[in-house]
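**Student:** got a sequence here, can you build the structure:
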Amino acid sequence: MKASLPDPGKAHALRTENERKALDLFLQGIREIRYGVVSAVLQDGLVVQVECAEKFRLMTRREIELAGGGDGI
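**Tutor:** Predicted coordinates for the structure are as follows:
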């Protein structure tokens, strides 16, 4: 039995589709997260994961004092 070679056209199409999905996820993270990080994890030159970490900003001690707040928690 003869091993068949991978179809370069199909491989290119799959890579292009993977890149498109990665960009869509990256843009979605940028649009939806107010403060945080959106990053791409690469393996062998391919995006294998998109990570989104949202952060929530709390008031600083100075902002609390200026707002007339108490001693905090």
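**Student:** okay, CA-based contacts and neighbour counts for the rest of this
**Tutor:** OK.
**Student:** and the helices in this structure?
**Tutor:** 8-32, 61-66 (DSSP state H).
**Student:** what distance do you get for Glu54 to Arg20?
**Tutor:** 23 Å (Cα to Cα, to the nearest Å).
**Student:** before we go on, could you also do this sequence so I can check it against the first one:
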Amino acid sequence: KEALREAVLNGKPNWKYIQAILRNWRHEGIQSVTQVEAKRAEREVNNPKQVQASADFLDAMNLWQD
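**Tutor:** This next block holds a predicted model:
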């Protein structure tokens, strides 16, 4: 289930991608959900997701500047 979740979060919910995730986990010795979560947290620290803000949002934030 965690591999499916990972695939969906990465926008690639297909069987080959899920199989690749499982192969990588086996190669890395990951055998539990706790280990998956630790790996995910480590990856997020090393590669934070870049959030795109719309122009409307940025304009609204500029209203609060002094």
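**Student:** give me the TM-score for this pair.
**Tutor:** For this chain pair, the superposition-based TM-score is 0.30 by TM-score structural alignment, normalised by the length of the second structure; 33 aligned residues with a Cα RMSD of 3.4 Å.
**Student:** related to what we said a few turns ago, got the helices of the first structure as TSV, with mean neighbour count and distance to Ser39 of the first structure columns?
**Tutor:** Output for these, formatted as TSV (neighbours: other Cα atoms under 10 Å; distance: least, Cα to Cα, whole Å):
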stretch	mean neighbour count	distance to Ser39 of the first structure
helix 8-32	13	8
helix 61-66	12	30
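**Student:** now do the helices in the second structure.
**Tutor:** Going by DSSP H, the second structure shows helices at 2-9, 15-28, 33-46, 55-62.
**Student:** mean neighbour count, those helices: which tops it?
**Tutor:** Among those, helix 2-9 has the highest mean neighbour count (mean count of other Cα atoms under 10 Å), at a mean of 16.
**Student:** nearest to Ala40 of the first structure, of the helices of the first structure?
**Tutor:** helix 8-32 (7.8 Å; Cα to Cα).
**Student:** and the contacts of the closest one?
**Tutor:** Val38, Ser39, Ala40, Leu46, Val47, Gln49, Val50, Cys52 (Cα atoms under 8 Å, 6 or more residues apart in numbering).
**Student:** can you flag which of the residues you listed belong to strands?
**Tutor:** Val38, Ser39, Ala40, Leu46, Val47, Gln49, Val50, Cys52 (DSSP state E).
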